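> no sequence on this one, just coordinates:
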């Protein structure tokens, strides 16, 4: 009888646990209690930036044929030259965003692009109280920043949860400052995880269908328990409004970076010194790999940990610290996440055999080395001078400003030299180069690489796919002509 009671009790407890698990996965009748709990820790951020408007053309000139054209002459009679600013004027540009408090001392997490170039930052809390804030530090590569309220008060704060444990289909809420309307709450589910939207080497976003709009940037994505699992960062929208596809930086990725910024004001990343490319089906087949996965090493940088520990060009890196390297884009994230001086195991494929190497992670090279690398990627090289353009990386912030799909790779033209081949073929500043000779252009260095290949092959022309005003078209440029 005692045994029977034990079995019945066990089944009852098991049923209760299963019921509880199911209940927590079903949408609650209301999010009101959750919102009440977390809202005091979510802030609206208002920034002000000084901008000097140079003397000269100011754009205020009625065009020829306008019914108001006669007013141009009227202004001239009073000594006012239409369309002309007599002297430099100082103006103030304001922008809005969101953030959330992570520490009782008033440390706030937001996006880097929310506070970039700000001369003054004002934080508005849920109770409408306002405080000035200062920038502690930021990380443009991940679009993360930490600011601090200038006050000795104790503030309510939110905690990070492990986003790795969140599942597709889980309910979330997002709180922010869309279009400057103030604290607004929206709810949805996790639509996907580990989304790579081509925003940089470190993007691995959580996708949601919650109604996130401009101004929500920097606000928290909160799980059903009231903890932060993501920082809202980007929306996919042809119109600039919400279409049910938004992205957040996962807390498991962001948390260590935020902690570094909070402590030191900057971020130090792990580095092993390899340049890698994707392993295609053809590469895998030629090397005898059973499947196309991992990252093939194309270059080992001199003096790097990779060189010291014997990694060679042609090696296919398959695992890093026991984790599969699904693609070449995964490796920088894996390495960057390790602390400087720590060791890591790399499983690689070389000459038909698997090999394991233990490597010590170093710090990303200093400013001089970074500038050297930037020069290598700089579009002002002699090769790109051939076209007469300068280009820059198409960052996530630029994609948002230009209303471009955040997953779209490409480079943006920042300068077209007058009389150059590009100018003669009607290329314009702010044009986006998507492809060159039908190859995707993912960086200025990639464009230079493709152009160099064309020159070496002794072909006279290059075919560019251009995006302008959301319209794609091809431009063929004769690089052989003078």
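Received, thanks. Keep in mind the model is a prediction, meaning the values are calculated, not measured.

> When you work out contacts or count neighbours from here on, use the C-alpha atoms and nothing else.
Fine.

> Name the residues that touch the helix of greatest length in the chain?
What stands out as the longest helix in the chain, according to DSSP state H, is helix 2-25. With contacts defined as C-alpha atoms under 8 Å, 6 or more residues apart in numbering, helix 2-25 is touched by 170, 171, 224.

> can you do 7 Å?
Helix 2-25 is contacted from outside by residue 170, using C-alpha atoms under 7 Å, 6 or more residues apart in numbering.

> so how far is residue 277 from residue 323?
Here the criterion is C-alpha to C-alpha, to the nearest Å. By it, residue 323 lies 18 Å from residue 277.

> Between the two, tell me which one has more neighbours.
residue 277 (15 against 12; other C-alpha atoms under 10 Å).

> hang on, that one is in a helix, isn't it?
No: going by DSSP: H, G, I helix; E, B strand; the rest coil, the assignment for residue 277 is strand, not a helix.

> Quick check: it touching residue 293?
No: using C-alpha atoms under 7 Å, residue 277 is not in contact with residue 293, being 10.8 Å away.

> show me what contacts the residue nearest to residue 298 when sequence neighbours are not counted?
Leaving aside its chain neighbours, residue 298 sits nearest to residue 313 (5.0 Å; criterion: C-alpha to C-alpha, 6 or more residues apart in numbering). Applying C-alpha under 7 Å, 6+ apart, we find residue 313 in contact with 297, 298, 299, 300.

> Now with 6 Å, please.
Residues counted as contacts of residue 313 (C-alpha atoms under 6 Å, 6 or more residues apart in numbering) are 297, 298, 299.

> Check it against this one:
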């Protein structure tokens, strides 16, 4: 035992001597460099906050909003019957095989009487529609009206009791960074709630400045379409409509029709039976440094007015080509979808106030929205309803007026004597009296059928064109 103790003691003593020798003779000298105040060090702003919420009570509480929204969001089932593949036996016996297809989505109850708002694509081509509430009761649903342009549809069910519903919020007041909840029925599950923030507003996915979505990072998957996007008060600020995905499932961003647009659409359907779209009556685009330099203007923000539609509210209010729209109803506009989104929540004869810049001078102009009487025809360009004074000089009994030729085919048309002011009288052998007639004629044309246009040019000459 004494021998072991002696060995341990000698080992410890040897290690201490070795460490001391290293420190004294071998370790390099570390010099401390002192920076004085005269050295002008660079200071960068920093934060020592390492928690999103300091206390648990600072975190947003979604429970009440979720509870209210879940009870007002429904499951929508769409059953459609289409022609199946015909077999030899079917052909022999003269049978027409049918195939049943089922689609699902979500909907939002908007009043106690059973009116439900959803997406048009959820109920499109349906033969049978049913709605299942959060209490598992199922009802047959009827379509009150639809608007494919905004992808909004209104349904109605007859329930035995008053139903829970959500109230509309003002989507114009929704702010980027605000917490939101997405409520729907993805993957045929019962109502599901996901949370996120508003990532952006006035998003246009079409590239044609015709859409104005609220973008959010709340998870939205197939089956969520037609569901509710609500704020932390449980108020409706949007109808979930689309996702940005390469796989068909959620990967980061989803898009909702703003509640102001959805509300205006369903109010029009309930009051008029169709949607009363009001237009400002201008065409143009958003400014940036490159566009401003090309146009020779100093502003780099706003909407540049490239043209004004004849007889529109904008023309009557004195809006001119070259004007730059900076605001609409005190809301700043930096892209065209800002403008179309705000107009989309208004209807015919509503008055909006524009702040415009003209030759560097700021003006406030009130514009009364008018009914859309224009249409962009394939290959031709923009047309509008013709007035008697447009038809009479050309001795036309009916027709629509060309107001702007398609840029790609403009040289072809002018080479053949067709200019702005020419009157289109027939499309595919259908007499045309209005842009609605023209739109229907284009819609009814089959994909393999050529486009046949009869018109009277500005010289009063009747001509016929066929396009394949």
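All right, it came through fine. This structure is a prediction, so every number in the text was calculated from the model and none was measured.

> And the TM-score between these chains?
Taking TM-score structural alignment, normalised by the length of the second structure as the basis, the two superposed chains have a TM-score of 0.63; 343 aligned residues with a C-alpha RMSD of 3.7 Å.

> Just the buried ones among the contacts of residue 313 of the first structure, please.
Neighbour-count burial within the contacts of residue 313 of the first structure applies to 297, 299; the criterion is 16 or more other C-alpha atoms under 10 Å.

> Reformat the contacts of residue 313 of the first structure into a markdown table and put distance to residue 101 of the first structure next to each item.
Below are the contacts of residue 313 of the first structure laid out as a markdown table (distance: C-alpha to C-alpha, whole Å):
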| residue | distance to residue 101 of the first structure |
| --- | --- |
| 297 | 42 |
| 298 | 43 |
| 299 | 43 |
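
> tell me which of the contacts of residue 313 of the first structure are still there in the second structure?
Contacts conserved in the second structure for the contacts of residue 313 of the first structure, using both residues aligned by TM-score structural alignment, their matches' C-alpha atoms under 6 Å: 297, 298, 299.

> Assign the residue mapped onto the last one from the second structure to helix, strand or coil.
So that's residue 299 of the first structure. Using TM-score structural alignment, the partner of residue 299 of the first structure in the second structure is residue 307. Residue 307 of the second structure falls in the strand class when you classify it by three-state DSSP.

> longest helix of the second structure?
Assigned via DSSP H, the second structure shows its longest helix as helix 2-21.

> how distant is that one from the center of its chain?
Relative to its chain's centre, helix 2-21 of the second structure lies at 80 Å (C-alpha atoms, centre = their mean, to the nearest Å).

> Next secondary structure element downstream of that helix?
Helices and strands here follow DSSP states H and E; after helix 2-21 of the second structure, the next one along the chain is helix 63-72.

> what does that following helix contact?
Helix 63-72 of the second structure has contacts (C-alpha under 6 Å, 6+ apart) with 108, 109, 134, 164, 165, 191, 232, 233, 234.

> next SSE after it?
Following helix 63-72 of the second structure in sequence, per DSSP H and E, is strand 73-83.

> Look at residue 141 of the first structure and give its secondary structure.
coil.

> how about it, what's its partner in the second structure?
By TM-score structural alignment, residue 141 of the first structure lines up with residue 149.

> Pull the number of nearby residues for its match.
Close neighbours of residue 149 of the second structure, defined as other C-alpha under 10 Å, add up to 10.

> Then residue 281 of the first structure?
13.

> got it, and residue 3 of the second structure?
7.

> Just give me the match in the first structure for it.
Aligned partner of residue 3 of the second structure by TM-score structural alignment: none.

> how near is residue 3 of the second structure to residue 10 of the second structure?
11 Å.

> Residue 293 of the second structure too?
From residue 293 of the second structure to residue 10 of the second structure the distance is 87 Å (C-alpha to C-alpha).

> which one of these two has more residues nearby?
The neighbour count for residue 293 of the second structure versus residue 10, taken as other C-alpha under 10 Å, is higher for residue 293 (13 against 10).

> and the more buried one, that's in a helix?
Yes: secondary structure of residue 293 of the second structure (three-state DSSP): part of a helix.

> Quick one: residues contacting it.
Contacts of residue 293 of the second structure (C-alpha under 6 Å, 6+ apart): none.

> Could you measure from it over to residue 390 of the second structure?
38 Å.
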